[in-house]
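> fold the following, please.
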Amino acid sequence: MESSFRGQRKLLMLVSGEKELSLAFTPLSHPLEADAPSVLVLLSRQNTCDNLAVRMFARSLNLSPSEESVLMGLCRGLQITEIATQHGVAESTVRSQIKTLREKAGAPSIRRLLHRVNSLPPVVPALRIITPMPHNATEFSHP
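You can find the predicted model right below:
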């Protein structure tokens, strides 16, 4: 925070085992312009695989459930052998599904496919707020 108060941007990586959290500190004011400098703190973004946009992307390409599952495995950084083991199929099956995925997405490589997925906008499920509706008709009447 101190360097951000002095007008410098800073990236901090916190690691605990396999979990990682990154924080970006961005000064919003110049240290000489304001009495109380302000800093924007951003947390690492949601894991791509947990993003609803990936599922929407899969559906927009009309991926089969197994193709979608392979895509999710690729997003998690799994190797082809790991995906095959997880799904109980041969590596050649996974390679064939990846080829179909790439064709449907118009991506010449796995790298380009994952780049498209990582470029998707973040989408989160809608928040469902349940508020009781008043049953008194006078509250809805117009004057």
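
> please count neighbours and contacts with C-alpha atoms only from this point.
Fine.

> same for the longest strand seen in the chain, what does it pack against?
Using DSSP state E, we find that the single longest strand of the chain is strand 19-27. For strand 19-27, the packing partners by 3 or more C-alpha pairs under 8 Å, 6 or more residues apart in numbering; DSSP states H and E come out as helix 2-5, strand 10-16, strand 39-43.

> so which of these is the most surrounded?
helix 2-5 (a mean of 16; mean count of other C-alpha atoms under 10 Å).

> just list what that helix packs against, helices and strands only.
Short answer (3+ C-alpha pairs under 8 Å, 6+ apart): helix 2-5 packs on strand 19-27.

> here's the other one to compare against:
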Amino acid sequence: MKITSKGRYGLRAMVDLAVNSETEPVSIHSIGERQDISDGYLEQLIAKLKRAGLVESIRGAAGGYRLARSAEEISVGDILRALEGNLTPIECPALEAESECVKESSCVTKVVWKRIDDALKDAVDNISLQELKQLELANEGR
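Next up is the predicted model:
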């Protein structure tokens, strides 16, 4: 599985929001300046994150964006799924709950794909945005 620029930049934007939107909403432009991401691209990413219920917008002169839930409640997996879609590393019907695979009973490689899929999900679902926020703050010396 390869994470695209959507996932990489979106994760950076979410860490930025977690760090900078505690007291007031943050503008796309300010995130873009800090993260070196164009406003247009950030708008696309924020729209996806908003649809996924991870970000909310605040209207008005002092408006902008902030997290829709606490950083503790948002996982890296939530963010990547919102931006990248399904994180399954290979198209294998045996990994899909509703799918049927004609070779499932005799396929030995499904064990490999299942372990990789489980490990990936476990990794991204057990890293919270709060952990990344704390790392960012420590890097900044705050």
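
> please state their TM-score.
The TM-score (TM-score structural alignment, normalised by the length of structure 2) is 0.33; 62 aligned residues with a C-alpha RMSD of 3.6 Å.

> if we can go back for a sec, can I get the helices and strands packed on strand 19-27 of structure 1 in a markdown table including distance to Val94 of structure 1?
As requested, those are arranged in a markdown table below (distance: least, C-alpha to C-alpha, whole Å):
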| stretch | distance to Val94 of structure 1 |
| --- | --- |
| helix 2-5 | 47 |
| strand 10-16 | 32 |
| strand 39-43 | 34 |
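
> ok, back up a step: buried stuff in the longest strand of structure 1?
Of the residues in strand 19-27 of structure 1, Ala24, Phe25, Thr26, Pro27 count as buried by neighbour count, 16 or more other C-alpha atoms under 10 Å.

> swap in stretch 122-133 of structure 2?
Residues Val124, Asp125, Ser128, Leu129, Gln130, Glu131, Leu132, Lys133 are the ones in stretch 122-133 of structure 2 that count as buried (16+ other C-alpha under 10 Å).

> do the same with stretch 57-75 of structure 1
Quick answer for stretch 57-75 of structure 1 (16+ other C-alpha under 10 Å): Phe57, Ala58, Leu63, Glu67, Glu68, Ser69, Val70, Leu71, Met72, Gly73, Leu74, Cys75.

> the nearest residue to the fourth one once chain neighbours are set aside - how many residues pack around it?
To tie it back to what came earlier, the one meant is Glu67 of structure 1. Ranked by C-alpha to C-alpha, 6 or more residues apart in numbering and with sequence neighbours excluded, the top spatial neighbour of Glu67 of structure 1 is Gln97, at 5.9 Å. Here the number of neighbours of Gln97 of structure 1 (other C-alpha atoms under 10 Å) works out to 20.
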